[in-house]
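Student: Provide a 3D model corresponding to the input given below.
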Amino acid sequence: MKVAELREKNVSELNDELVELRRAQFNLRMQKGTGQLSKPDQVGKVRKDIARIKTVLNEKSRAGETA
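Tutor: Predicted coordinates for the structure are as follows:
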């Protein structure tokens, strides 16, 4: 996921994406805990995507954009 793509989305779309990624992160944590995680690199990718979305949301809130 690229930051340029995220900046094109509005706040509600970003929030939906954030919820989806948090669910994916939870599922990956559960898989890791039970020893069923097949792609350990996915954990880091999801974390970074969440951070990117939060950064863009923060930028938009400082700029005064709303949903």
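Student: every contact and neighbour count from this point should use C-alpha atoms.
Tutor: Will do.
Student: using the three-state scheme, assign His37.
Tutor: You called it His, but residue 37 is Leu. coil (DSSP: H, G, I helix; E, B strand; the rest coil).
Student: please give the structure of this sequence too, so both can be compared:
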Amino acid sequence: MAHKAEDIRAMSADQMEDAILNLKKERFNLRFQRATGQLENTSRLREARRDIARIKTIAAQKRAADSKKK
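Tutor: Predicted coordinates:
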């Protein structure tokens, strides 16, 4: 489930935090599967890592924009 930038921008701060938490849990499970040799879709690990970074980047941009408005 790759997150697109426009979908992320539509999220609230709480929704972004929830998405990050879910992705971190998924990444942990994927790493565990890789270690035990059960991981079939190895590219999903990379996608999850990049999705986390994408959400964090957009959240930081939103915080910066909000602080400039004040």
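Student: for the two chains, what TM-score is obtained?
Tutor: Once superposed, the chains reach a TM-score of 0.91 (TM-score structural alignment, normalised by the length of structure 1), with 65 aligned residues with a Cα RMSD of 1.1 Å.
Student: name the element the residue nearest in space to the middle of structure 2 belongs to?
Tutor: The residue lying closest to the centre of structure 2 (Cα atoms, centre = their mean) is Ile52, at 2.5 Å. Using DSSP states H and E, the element containing Ile52 of structure 2 is helix 43-69.
Student: from Lys32 of structure 1, how far out is Arg52 of structure 1?
Tutor: According to Cα to Cα, to the nearest Å, Arg52 of structure 1 and Lys32 of structure 1 sit 23 Å apart.
Student: who has more neighbours, these two?
Tutor: Arg52 (18 against 15; other Cα atoms under 10 Å).
Student: what's the nearest residue to whatever residue of structure 2 lines up with that one if we skip its chain neighbours?
Tutor: Per TM-score structural alignment, the equivalent position to Arg52 of structure 1 in structure 2 is Arg54. Counting by Cα to Cα, 6 or more residues apart in numbering, Ala5 is the residue found nearest to Arg54 of structure 2 once chain neighbours are left out, at 7.4 Å.
Student: which residue in structure 1 aligns with the one you found?
Tutor: By TM-score structural alignment, Ala5 of structure 2 lines up with Val3.
Student: what does Asn29 of structure 2 give?
Tutor: Aligned partner of Asn29 of structure 2 by TM-score structural alignment: Asn27.
Student: quickly find the element holding that match.
Tutor: helix 11-34.
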